[in-house]
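1. This is a predicted model, with the sequence first.
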Amino acid sequence: MTRSKSEQLHLAAFITAGPGRPGGWRYPSSESGWLDVNYYQGIARTLEHGLFDMAFFADILAVPDRFQDSNDSQLRYGALGSLRLDPLVVLSAMAAVTQRLGLTATRSTSYYEPFDLARSFATLDHLSAGRAAWNVVTSFQDAEARNFSIRQQIPRNRRYERADEFLEVVFQLWDSWEDDALALDRKTPLFADPAKVHHIDHQGEWFNVRGPLNVPRPPQGYPVIVQAGASDRGRDFAAQWADVIFVSHDSFDSARAFYSEMKARVAKRGRDPASLKILPAVTPLVAETHALAVEKARVLHDLVDPVAGLSTLSYHLDVDLGKYPLDASLPDIDVPGVKGHYDEVREATDRDKLTLRDLGRRYGSRYEGDLVGTAEHVADGLEHWFREGAADGFMISAPYQPGGFEDFVRLIVPELQNRKLFRSEYGGTTLRDHLGLERPAHGAWRERASVKIDQEAA
């Protein structure tokens, strides 16, 4: 697939409500305001100034202890889950100082209830005038399960079965109010029309929910659905439900193969492939000169202890990498965790002959490849992936916060605009507007659910 010159890419920002990268928080230009609302509001203003589609917060519901059965490495090195604020609360504060920036929070279908989640995201969508998105995860770590009074995690395929039903209930709750149900007629009086607010009376394997929701239908119809599943079952789930896929790749070839496969899966389900936006994660490191960018990458790389990166990778794979020698290579593993991350590091290990020590430093930094250099150089790399069918846009991760986002907006966004690759102003007010997605009609979710039922019957 080669794109036309008129098409433009999408930009999302991967933000950590905590220290994030184990080397990035130690970098002299990094700011440690993770517990300060002004820190996140400042990032939000920067991203909206840069015309980003959305801010995206991943989440984790435990301090990981998969590496050597201890959370010591996470806490000591400020790694993945050492500190994470609740993203929905943070996004509410960011919504207050922005008018266009999309707002994406991660919530798990394994631990929350559909009513609570539907109400939270409908509330955020209303208070932000149509800018909310939900990153759907199924969760896989026993450390998280134990924080929700669950002794052991639900098996992978069963987690997705629960997630399918979870989404059906959430969509029904969002649809439990018709679009014009809120009358606000003071004279009659008629606050909300009872004939247009409905019980859902859902009875299923996992959930029994009567409804209705006590929040009117969201401004976007449904908040945007984001998903990052990389297993075969996860890809099928994303093809059915997702508006946006967040994914991670180690090479252009693997990214393009994934892109082609997912667009084909969407088409088989009767959806327009353009209705699914695929945003690979990248960590550009830009500076005014190539030499300066390379030096910044060297400093950041040296600030990463290999154990910090391996601790994070152990969490993602759900495998204790602490039992292998640092100078050995990554073994072939049957991964119970995130298969996409394993495929990524397997590819890098085999190609570059990495030891676990090398892999730990790289996984903790990721300042590699064609995205380190001047704005022109980085834009070349992004344009190549976009034009040649490996991405609809990018999930931009900052090497350090908030300066990495500030550098991107100051240097790279103007270069992308000069190339007509990125917008010069927002064309609408909602996140669906930014992504070029239609507002779903009342009941539209049933089309996606019925395709799943028909295929299983076949």
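-> Sure, I can see it.

2. contacts, neighbours, all on C-alpha from now
-> Will do.

3. and residue 158, what does it touch?
-> The contact partners of residue 158, taken as Cα atoms under 8 Å, 6 or more residues apart in numbering, number zero.

4. Please report the distance of it from residue 334.
-> 18 Å (Cα to Cα, to the nearest Å).

5. what do you get for residue 370?
-> Counting by Cα to Cα, the gap from residue 370 to residue 334 is 31 Å.

6. Which one's more surrounded, those two?
-> Per other Cα atoms under 10 Å, whichever of residue 370 and residue 334 has more neighbours is residue 370, with 14 against 10.

7. On the three-state scheme, the closest residue to that one other than its chain neighbours is what?
-> Using Cα to Cα, 6 or more residues apart in numbering and skipping the chain neighbours, the partner closest in space to residue 370 is residue 381 (5.9 Å). At residue 381, secondary structure determined by DSSP: H, G, I helix; E, B strand; the rest coil is helix.

8. One more to weigh against that first structure:
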Amino acid sequence: MSRNNMSLSLFFFNPQGDYRFSWRHPEAPTREIFGLPFYVKLVQQAEAAKFDAVFIADHVAVWDSAASGLKHYANARLEPITLISALAAVTQSIGLMATASTSYNEPFNLARYFASLDHLSNGRVAWNIVTSWLEEEAANYGATGVAKHSDRYARATEFITVVKRLWDSWEDDALLFDKATGAFADPAKIHTLNHVGEDFNVRGPLNVPRSPQGYPVLAQAGSSESGKNLAAAHADFHFCLLKTVEEGLAYRADFNRRLASNGRLPSDFKIIAGVLPVVLVDETEAERRQALVDSLIIDELAIDLVSSYTRIDLSGLSPDEPLPPLPDSADFDGIRTELELIKQYDSTLTIRELGRRLVNSSNTWLVIGSAEHVAERLSELYEAGAVDGYNLMFPLLPNDFDRFTESVVPLLQARGVFRTEYEPGTLRDRLGLKRPPNSFLTQTLS
């Protein structure tokens, strides 16, 4: 990815938009979010705008530990790998990023899924790596509770290591298809792993040859210390929450140190900030829009969200009093990133007020105003080197996305910070990321 090509990804947190109550908007889609045409239209529109990728978030459970979750926000969604498989057939250039958890999958299965998709899409696939933290998710896989934070990341590290070795188990030129001699492949260039570890025993090799990108692009979003260390060791893309040039430059400097300790270069790693971009049609729209968004919130669920993120039972407290003391991050087994964000809010906020802020996409950067204002703010951080691009988390789909592609993308192109045509090659090529060497060959050379 050259410095005149800001990376832009269309993010699906909820199919109707990034707010938890986006589904209540009068113009929001309903049952069509479970059909392919809804996604085809949006993703083909993103491809026409020359976005790098579409990014599908995921959980592997409905959020029903609180009754309000099941009634007001059951979190129902299509399975991401299945969805991007369908989208690969109706697109040509845009990257396809699916979330998959290291907590409740097996390395061989995920390695095979993503390698297969990378072949089918001609090298356009990315894996967003997550560790699962919901109690409901654990219960769906026979676990009595969520594993400790440190254990989740230890498993993730071993999981990713095994997946990479499986992707490497076929050398690039292992396939022969020599019809005269009957040699389908060269056995000397196909490797077993014989991995025996703490969580996994995997023989290998994979039964899919090495894919066009070598490895699909690897993305990660955890901003705890464990999450950052995992990203510095393995990820190509790191999603984070930043709002200023100063924050971004400090964040990048920290990661450059972590990358160096893993023998990696800054060019091996892209920092992508989450942003809620809202283009207003006139100066009076902001107030009307905020009033509508506020009217969609159901306080019961907002308060339950605070309880879920903090792991504090708030049922006996008044929603109009401040939060009790928060747990220490070092001993916390939920999402530490969200806990730290909550700690940054004004301590005088009531539980209700805090919940309402969390419902509206937590602490994600909101850039709202004219198309010129949105383009200028996004360009500012990018041109300063604070970020390599943005994960676009549109509050309302498809309306906010429509306005962005129609009015902001042409301005970014005119400023020379975003492409007008796709570059040739794979997603990894377009992002300026090297094709990873085969670890079996580098091991032999060393």
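-> Right, received. Where do you want to start? Owing to the predicted nature of the structure, the values given are computational and were not obtained by experimental measurement.

9. Superposed, what's their TM-score?
-> The TM-score (TM-score structural alignment, normalised by the length of the second structure) is 0.90; 436 aligned residues with a Cα RMSD of 2.5 Å.

10. Could you verify that residue 96 of the second structure is part of a strand?
-> Yes - remark: residue 96 of the second structure belongs to a strand, assigned using three-state DSSP.

11. So what does it match up with in the first structure?
-> Using TM-score structural alignment, the partner of residue 96 of the second structure in the first structure is residue 103.

12. Skipping its backbone neighbours, what lies nearest the aligned partner of residue 207 of the second structure in the first structure in space?
-> Structural alignment (TM-score structural alignment) places residue 207 of the second structure against residue 214 in the first structure. Distances taken as Cα to Cα, 6+ apart place residue 119 nearest to residue 214 of the first structure, at 7.4 Å, with adjacent residues excluded.

13. Number of residues surrounding the one you found?
-> 20.

14. how near is it to residue 170 of the first structure?
-> Taken as Cα to Cα, the span from residue 119 of the first structure to residue 170 of the first structure is 9 Å.

15. got it, and residue 447 of the first structure?
-> 15 Å.

16. who's more crowded, the two?
-> When residue 447 of the first structure and residue 170 are compared for neighbours, residue 170 comes out ahead with 23 against 13, by other Cα under 10 Å.

17. The more buried one pairs with which position in the second structure?
-> By TM-score structural alignment, residue 170 of the first structure lines up with residue 163.

18. Please verify my assumption that its match contacts residue 111.
-> Yes - between residue 163 of the second structure and residue 111 there is a contact under Cα atoms under 8 Å: 5.3 Å.

19. All the strands of the second structure, in order from the start?
-> Along the second structure, counting by DSSP state E, strands occupy 7-12, 53-56, 95-101, 125-130, 175-178, 183-185, 195-196, 201-202, 217-220, 237-240, 270-279, 365-369, 389-392.

20. so where do the helices sit in the stretch 151-300 of the second structure?
-> 225-234, 245-261, 285-296, 299-310 (DSSP state H, counting those that start in this stretch).

21. These: which one's closest to residue 72 of the second structure?
-> Distance to residue 72 of the second structure, taken as Cα to Cα, is lowest for helix 299-310 among the helices of the stretch 151-300 of the second structure, at 7.1 Å.

22. elements contacting the closest one?
-> Other helices and strands packing on helix 299-310 of the second structure, by 3 or more Cα pairs under 8 Å, 6 or more residues apart in numbering; DSSP states H and E, are helix 67-72, helix 336-344, helix 351-359.

23. Measure how buried the counterpart of residue 271 of the second structure in the first structure is and give me the count.
-> Using TM-score structural alignment, the partner of residue 271 of the second structure in the first structure is residue 278. Counted with other Cα under 10 Å, the neighbours of residue 278 of the first structure add up to 28.
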